[in-house]
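> Sequence unavailable; structure follows:
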């Protein structure tokens, strides 16, 4: 199953739209080592899930060692999902933020489309994210007696993250991402795989005024008036993924996938004056984590896919754009043939 998730700005509905995938076609034993992977292609998978998504931005000043970090006030959602063979569908309701949370962290509006495509040989992640409204998340680095009830929201800050990550699974005949993220396969034995791939991202940041807070200007004087920037980054990844199978019913997958490439950065002061442009080095890092419990046809899983693009240059500061999602899923695999033959469907 391939899951596509939309989070629409100003609405409370998340929608998962299915798409056809080679990885979701009927299981072919010649493609895998069946002593390592078991298919649930004949199962109807249904459950409840709690997704949460985000983008973030940070800048680091080498000389002072100070960090500025902005996070969105992301909302948790609750929804229902179901899949059979290549078809999957999910609907989720975005839970409203509490008054206390809105007062402390401000409000975030977003359009968030994340596409996680787990094939037999490939894991492909696509992103179309646009967020407005952030808060300064590391106030304690600047104020010893900082009170959590008093924060620094940046309501005019807009951040966009658009990109794709494509990773090739070298040990595809024994290692399955579908087992720990889609639940339509089972990993029978502990196994790992080398991961090779590529990434390309386009990131934007803009605000009505500089995103450097007044209390941090002394540490970021070179970019104290920076209010708009965009970056294009691309490169190659080499990483490793490992799934631990233990105590018969548990699986833990950890994937660490660093990458290196180049980026082109265009940044402007709030008066429109350009301050940096050119081709420089870029560092990318993606992590995939899944902790799964399954017994017979029941499963419960906490999973997450996150990534960061960081600029590297001779200048005294660097920029990082982060993205990702976490999710708690609980569900059951039903025998589709038995259901179709039951009186309920007659």
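Alright, I've got the coordinates. All figures in this text were calculated on a predicted structure; none of them were measured in a lab.
> contacts and neighbour counts: CA atoms only from here.
OK.
> so where do the helices sit in this protein?
Assigned by DSSP state H, the chain shows helices spanning 99-105, 178-181, 336-341.
> Return the most buried member of the ones you listed.
Mean neighbours per residue, mean count of other Cα atoms under 10 Å, is largest over these for helix 178-181, with a mean of 23.
> Not counting it itself, show me its contacts.
With contacts defined as Cα atoms under 8 Å, 6 or more residues apart in numbering, helix 178-181 is touched by 118, 119, 184, 185, 186, 187, 251, 253, 290, 291, 292, 303.
> Residue 98: which of these is nearest?
Using Cα to Cα, residue 303 comes nearest to residue 98 of the contacts of helix 178-181, at 24.9 Å.
> Quick check: closest non-adjacent residue to the closest one.
Once flanking residues are discounted, residue 303 sits nearest to residue 290: 4.2 Å by Cα to Cα, 6 or more residues apart in numbering.
> Can you show me the strands along the stretch 101-250 of the chain?
Along the stretch 101-250 of the chain, the segments classed as strands by DSSP state E, counting those that start in this stretch run 109-118, 122-136, 153-169, 185-187, 191-206, 226-246, 250-269.
> and of those, who's closest to residue 83?
Closest to residue 83 of the strands of the stretch 101-250 of the chain, according to Cα to Cα: strand 185-187, at 12.6 Å.
> how distant is the closest one from the center of its chain?
Strand 185-187 sits 23 Å away from the centroid of its parent chain (Cα atoms, centre = their mean, to the nearest Å).
> quick revisit: columns distance to residue 160 on top of the helices of the chain, output as CSV?
As requested, the helices of the chain are exported to CSV (distance: least, Cα to Cα, whole Å):
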stretch, distance to residue 160
helix 99-105, 19
helix 178-181, 26
helix 336-341, 41
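> put this beside the first:
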């Protein structure tokens, strides 16, 4: 029950944090309702470095075809995705996954939630050959990340990633925030870290960065942002103050580009949240997780009641 209440507060947050905008820089679209179709690929991968040798464990997860709805040019975005399983490469094994992500771009605050559980990975060389399967490897990550957008009157994350408004002039903003994550990695024998076949990690910290959107012309735009930070972590929450606290670097880039017209838009976006889950001085090894989403979307906007003419006839 608490989790549903928490999600409810996240969706309502932008309504309580409304800010005035500079209309010479930002302009919402007039239509209240939009429908979007998209191709998306959610992912989580692991990179393990041991004595200079790097292994990248990848899931065999195809893209999803989905449909979404947004109301009042704001945050309500309900979507359903269908996995394109025919795109899977059978040589790369089977991956079972549960991947729930929320990326909420408000006026002042942006919030990202990750609930991910993947079972079954593979490794390959730079030419995508010499494939080795790890069907027993399971990676779980639960995380929340948030940042404050300082120049929220002139810079719009919504214009770049939701495309429910337009960035009329190029603008940027400094960002400040942080995140909290819990990670669990386990296997029967294929994953080894600190002489064990499992890893648990809890971490939290702060980050800062900068975002900028180029208004190329009236229709085209390109946007990019990057944040770096430091997290403090240990195996369990109860271990804080009792065991040595490790410090991990974090990196969270986002890019987007798109084309807007009054009634429709086309956009491409990519986000990638990189955190490190453990270091081991004795074995000279570290483990890093990369999670995020790649999406291509087509958005069609129309009036919330397109079958009713709002222009009432003049009375006699």
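Arrived safely. Being a predicted model, the structure only gives us computed values, none of them experimental.
> Could you quantify their similarity as a TM-score?
TM-score of the superposed chains, computed with TM-score structural alignment, normalised by the length of structure 2, equals 0.85; 294 aligned residues with a Cα RMSD of 2.6 Å.
> in structure 1, which residue is closest to the centre?
residue 324 (1.8 Å; Cα atoms, centre = their mean).
> if I line the two up, what does that one land on in structure 2?
Structural correspondence for residue 324 of structure 1 with respect to structure 2 (TM-score structural alignment): residue 292.
> Distance of that match relative to residue 78 of structure 2?
Relative to residue 78 of structure 2, residue 292 of structure 2 is positioned 19 Å away (criterion: Cα to Cα, to the nearest Å).
> And residue 277 of structure 2, by the same measure?
For residue 277 of structure 2, the distance to residue 78 of structure 2 (Cα to Cα) stands at 32 Å.
> of the two, who's got more company?
Shown here are residue 277 of structure 2 and residue 78; by other Cα atoms under 10 Å, residue 277 has more neighbours (28 against 11).
> For that one, list the residues it contacts.
When contacts are counted by Cα under 8 Å, 6+ apart, residue 277 of structure 2 touches 183, 201, 248, 286, 287, 288, 289.
> Could you rerun that using 7 Å?
Counting by Cα atoms under 7 Å, 6 or more residues apart in numbering, residue 277 of structure 2 makes contact with 201, 287, 288.
> again with residue 121 of structure 1
The contact partners of residue 121 of structure 1, by Cα under 7 Å, 6+ apart, come to 168, 169, 172.
> Report the buried members of the contacts of helix 178-181 of structure 1.
118, 119, 184, 185, 186, 187, 251, 253, 290, 291, 292, 303 (16 or more other Cα atoms under 10 Å).
> Pipe the residues you listed into CSV and attach distance to residue 135 of structure 1 per row.
Below are these laid out as CSV (distance: Cα to Cα, whole Å):
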residue, distance to residue 135 of structure 1
118, 33
119, 37
184, 39
185, 40
186, 41
187, 41
251, 36
253, 32
290, 28
291, 30
292, 33
303, 25
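> quick one: the equivalent of residue 62 of structure 2 over in structure 1 and residue 125 of structure 1, what's the gap?
Counting by TM-score structural alignment, residue 62 of structure 2 lines up with residue 75 in structure 1. Distance, residue 75 of structure 1 to residue 125 of structure 1, by Cα to Cα: 21 Å.
> before we move on, what about residue 324 of structure 1?
Note on residue 324 of structure 1: its distance to residue 125 of structure 1, by Cα to Cα, is 10 Å.
> And stretch 171-183 of structure 2, what's buried?
Residues of stretch 171-183 of structure 2 classed as buried by neighbour count (16+ other Cα under 10 Å): 171-183.
> nearest to residue 217 of structure 2, of those?
For these, the minimum distance to residue 217 of structure 2 (Cα to Cα) is 13.4 Å, reached by residue 171.
> Near the nearest residue to residue 76 of structure 1 once chain neighbours are set aside, how many other residues are there?
Distances taken as Cα to Cα, 6+ apart put residue 52 closest to residue 76 of structure 1, at 5.1 Å, once the chain neighbours are dropped. Neighbour count of residue 52 of structure 1, defined by other Cα under 10 Å: 18.
> Tell me which residues touch the residue in structure 1 that residue 114 of structure 2 lines up against, please.
Residue correspondence to structure 1 (TM-score structural alignment): residue 114 of structure 2 is matched to residue 127. Residue 127 of structure 1 makes contact with 113, 114, 115, 161, 162, 163, 164 under the criterion Cα under 7 Å, 6+ apart.
> and if you look at residue 323 of structure 1?
Residues in contact with residue 323 of structure 1 (Cα under 7 Å, 6+ apart) are 54, 55, 56, 306, 307, 308.
> Great, nothing more from me.
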